[in-house]
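Peer 1: Have a look; sequence and predicted model below, questions after that.
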Amino acid sequence: MQSAKQKISDMASTAKEKMVICQAKADEKAERAMARTKEEKEIAHQRRKAKEAEANMDMHMAKAAHAEDKLMAKQSHYHVTDHGPHVPQQAPVPAPAPVMGHGYGHNPTGVTSVPPQTYHPTYPPTGHHNHHHY
């Protein structure tokens, strides 16, 4: 559905086009009245048609510009990256040291198995906790 601003803008463009067409018709009548030959009358008629076509094109260009503005506004809404206050993220978990074997003599001399570091979150775990209160 069109916004009220878009509708008003389109109505203004249409009204402007109609005013130009009415003015072109009045100009044609005046030119035809002053025309002496059939060719001059035809030129006046063609001039009116050209003015009407130009007014129609201007109206469509204005509508296209409004549609483009609307589209750009809608697209810019989807490209916004900052949606409010910054929430600090947890520190990244360091990668565990490589484990060469399982500690039973399969490692090269001088290399021992290193257990991976554990990560303890600073927030409470989620989910259901079945605590029975007696």
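Peer 2: Received it, and whenever you're ready, just let me know what you need. All values derive from a computational prediction rather than experimental measurement.

Peer 1: From here on, just use CA atoms for contacts and neighbour counts.
Peer 2: Fine.

Peer 1: what comes up buried for stretch 56-65?
Peer 2: Within stretch 56-65, the residues that count as buried by 16 or more other C-alpha atoms under 10 Å are 56, 58, 59, 60, 62, 63.

Peer 1: which other residues reach that stretch?
Peer 2: Contacts with stretch 56-65, where a contact means C-alpha atoms under 8 Å, 6 or more residues apart in numbering, come from 9, 10, 13, 14, 16, 17.

Peer 1: give the contact list for residue 18.
Peer 2: Residue 18 touches nothing, counting by C-alpha under 8 Å, 6+ apart.

Peer 1: okay, now the one to match up with it:
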Amino acid sequence: MQSAKQKVTNMASAAKEHIDIGKAKTQEKMEMATARTKEEREIAEERRKVKEAEAKMSLHESKGEHAAQKMHSKEKHSSFLPGSQAPVAGVYGSTQPQAVVPPPGGVPAVYPPVTRQQPGHKFI
């Protein structure tokens, strides 16, 4: 459900970006029509470019916010209860090596190394 919500909000943000770019182009045309010198025309073009860049930046920021909202909702609905331990590294798809802490007064546990499959080899 959150993926669909994220897609819809991303599409809305993209539509807003297109509207902002259209406004910038329209404003540039108005400034070009009233400009008397070449410098004024160049300034109008630079203003348009700045506004387009701001619109693209706001699109990327909002996409990041949408992704963060999706991740937050996944964390909120996690199956782990507060105070319970998370699964051991490597059990549920984590391939990042974790530091092994030896038990007090004992020998550290040795785990088999995590190997990655070669691309294109679905089955070994």
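Peer 2: On my side now, so go ahead. Please read all numbers here as calculations on a predicted model, not as lab measurements.

Peer 1: In CSV, list the contacts of stretch 56-65 of the first structure along with neighbour count.
Peer 2: Below are these laid out as CSV (neighbours: other C-alpha atoms under 10 Å):
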residue, neighbour count
9, 15
10, 17
13, 20
14, 19
16, 16
17, 22
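
Peer 1: Tell me the counterpart of residue 10 of the second structure in the first structure.
Peer 2: By TM-score structural alignment, residue 10 of the second structure lines up with residue 10 in the first structure.

Peer 1: wait, which of the contacts of stretch 56-65 of the first structure is closest to residue 30 of the first structure?
Peer 2: Minimum distance to residue 30 of the first structure across these is 20.0 Å, recorded for residue 17 (C-alpha to C-alpha).

Peer 1: Thought residue 53 was touching the closest one, still the case?
Peer 2: No. Using C-alpha atoms under 8 Å, residue 17 of the first structure is not in contact with residue 53, being 9.5 Å away.

Peer 1: would CSV of the contacts of stretch 56-65 of the first structure with secondary structure be doable?
Peer 2: Below are these laid out as CSV (DSSP: H, G, I helix; E, B strand; the rest coil):
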residue, secondary structure
9, helix
10, helix
13, helix
14, helix
16, helix
17, helix
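
Peer 1: and the longest helix for the second structure?
Peer 2: helix 38-76 (DSSP state H).

Peer 1: Please spell out which residues along that one are buried.
Peer 2: By neighbour count on 16+ other C-alpha under 10 Å, the buried set for helix 38-76 of the second structure is 41, 44-45, 47-49, 51-52, 55-56, 58-60, 62-63, 66-67, 70.

Peer 1: Superposed on the first structure, what's the mean shift for it?
Peer 2: On superposition with the first structure, the average gap between helix 38-76 of the second structure and its aligned counterparts reaches 0.7 Å (mean C-alpha distance after the TM-score superposition for the first structure).

Peer 1: Stretch 24-34 of the second structure too?
Peer 2: Mean for stretch 24-34 of the second structure is 0.5 Å (mean C-alpha distance after the TM-score superposition for the first structure).

Peer 1: Can you check which part of the first structure that stretch sits on?
Peer 2: Under TM-score structural alignment, stretch 24-34 of the second structure corresponds to residues 24-34 of the first structure.

Peer 1: Would you mark the buried spots in the matching stretch?
Peer 2: 24, 25, 27, 28, 29, 31, 32.

Peer 1: and the last one, what is it in contact with?
Peer 2: By C-alpha under 8 Å, 6+ apart, the residues touching residue 32 of the first structure are 40, 41, 44, 45.
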